[in-house]
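1. Turn this into a structure:
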Amino acid sequence: MASSSSSGLTFKLHPLVIVNISDHYTRVKSQMNPTLAPSHTNNAAAPNGGDGVVSTLPPRVYGCVIGVQKGRTVEIFNSFELLYDPSTHSLDRTFLEKKQELCLVFLSLSLSLALSLSNFLILC
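-> Sure thing, here's the model as predicted:
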């Protein structure tokens, strides 16, 4: 379990959270940047002028983390992805509301929003 301290707070991050975020990021990146099939009949360059891989900016993924805060210690032990629609620039609210039911199972848990991988912000 990773642990760090900032401004007197201690954060404990369970490995499952890191695996979940990594898995979600990898799936989104794979869906956004599919490898173009190589041509066996000619040696023409890829349509994008590259080596057969579509190059775009790294994807931004969204998700929630689940954890507890006891005093000055925040322990994050699970997470799940959120569905983001880039055409409307919004999250799927229905999907989030269904996932919030996870917190009802464990009443002592708080649901926090992680805005992105590059700007990992936790709102308690």
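
2. For the rest of this, base every contact and every neighbour count on C-alpha atoms.
-> Fine.

3. Just after the longest helix seen in the chain, pick out the following helix or strand.
-> Criterion DSSP state H: the longest helix present in the chain is helix 15-32. Tracing the chain past helix 15-32, the next element assigned as helix or strand by DSSP states H and E is strand 63-70.

4. Please point out which parts of that next one sit buried.
-> Residues G63, C64, V65, I66, G67, V68, Q69 are the ones in strand 63-70 that count as buried (16 or more other Cα atoms under 10 Å).

5. Name all residues that make contact with the second one.
-> Going back to what we said before, that points to C64. S79, F80, E81, L82, L111, S112, L113, A114 (Cα atoms under 8 Å, 6 or more residues apart in numbering).

6. Please generate a structure for the following sequence too, so the two can be compared:
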Amino acid sequence: MIETWRHLLDLAKSWVLFAHGTCVILMEPAADLQQQATSLLREYGPVRPGTPAGDFNITDLDDAPGWVVTGHHPDILTYVDPSELENHDDFTVGLFGRGKRDRDGHDLAVIHVEDKRAQCGRPPVHQ
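-> As a prediction, the model looks like this:
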């Protein structure tokens, strides 16, 4: 999953990957990337039906198999691999990706931090 996100994302951006495939891109990285991403996902990850937190959009990928599912925060993305589903219609993919984001928003289990601050002219802050 890490290599997939590396392939899909802007090489200059710092990001944090959570256990169920949700990636938080940090447009303005703080000192502690993991804490910053966890705070964002805690607020914007859980699904709340009837609110913008229940909405989703699907992006078909050209550079990798599968889809990226987005929600109400533009920097929180969830990858769905075709092998995870039998039915690949947009609604099914979207619900599945939204569910993965919801689980990540509750579990908050970080599996990878990609720190690109040094490449942007700022030294990385060690966590």
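
7. Now the TM-score, please.
-> Put the two chains on top of each other and the TM-score (TM-score structural alignment, normalised by the length of the first structure) is 0.25; 62 aligned residues with a Cα RMSD of 5.2 Å.

8. Dump the buried residues of strand 63-70 of the first structure into a markdown table; add distance to Q100 of the first structure as well.
-> Listed next are those as a markdown table, based on distance: Cα to Cα, whole Å:
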| residue | distance to Q100 of the first structure |
| --- | --- |
| G63 | 12 |
| C64 | 9 |
| V65 | 11 |
| I66 | 10 |
| G67 | 13 |
| V68 | 15 |
| Q69 | 17 |
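
9. about what we covered before: save the contacts of C64 of the first structure as JSON lines, and put in neighbour count and distance to K29 of the first structure too.
-> Formatted as JSON lines, the contacts of C64 of the first structure follow (neighbours: other Cα atoms under 10 Å; distance: Cα to Cα, whole Å):
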{"residue": "S79", "neighbour count": "22", "distance to K29 of the first structure": "19"}
{"residue": "F80", "neighbour count": "17", "distance to K29 of the first structure": "17"}
{"residue": "E81", "neighbour count": "19", "distance to K29 of the first structure": "14"}
{"residue": "L82", "neighbour count": "20", "distance to K29 of the first structure": "15"}
{"residue": "L111", "neighbour count": "19", "distance to K29 of the first structure": "26"}
{"residue": "S112", "neighbour count": "18", "distance to K29 of the first structure": "24"}
{"residue": "L113", "neighbour count": "17", "distance to K29 of the first structure": "21"}
{"residue": "A114", "neighbour count": "21", "distance to K29 of the first structure": "18"}
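
10. A helix includes T94 of the first structure, no?
-> Yes - according to DSSP: H, G, I helix; E, B strand; the rest coil, T94 of the first structure belongs to a helix.

11. So which of the contacts of C64 of the first structure sit within strands?
-> S79, F80, E81, L111, S112, L113, A114 (DSSP state E).

12. Just give the closest residue to the third one, not the sequence neighbours.
-> What sits nearest to E81 of the first structure in space, not counting adjacent residues and going by Cα to Cα, 6 or more residues apart in numbering, is G63, at 4.1 Å.

13. What of the fourth one?
-> In this structure, L111 of the first structure finds its nearest non-sequential neighbour in I66, 5.1 Å apart by Cα to Cα, 6+ apart.

14. Quick check: the gap between that neighbour and I76 of the first structure.
-> 6 Å (Cα to Cα, to the nearest Å).

15. Whichever strand or helix holds I25 of the second structure - contacts with which helices or strands?
-> Assigned by DSSP H and E, I25 of the second structure belongs to strand 22-26. Packing contacts for strand 22-26 of the second structure, counted by 3 or more Cα pairs under 8 Å, 6 or more residues apart in numbering; DSSP states H and E, involve strand 14-18, helix 33-44, strand 76-80, helix 90-107.

16. which outside residues touch that strand?
-> 5, 13-17, 33, 36-37, 40-41, 75-79, 100-101, 104.
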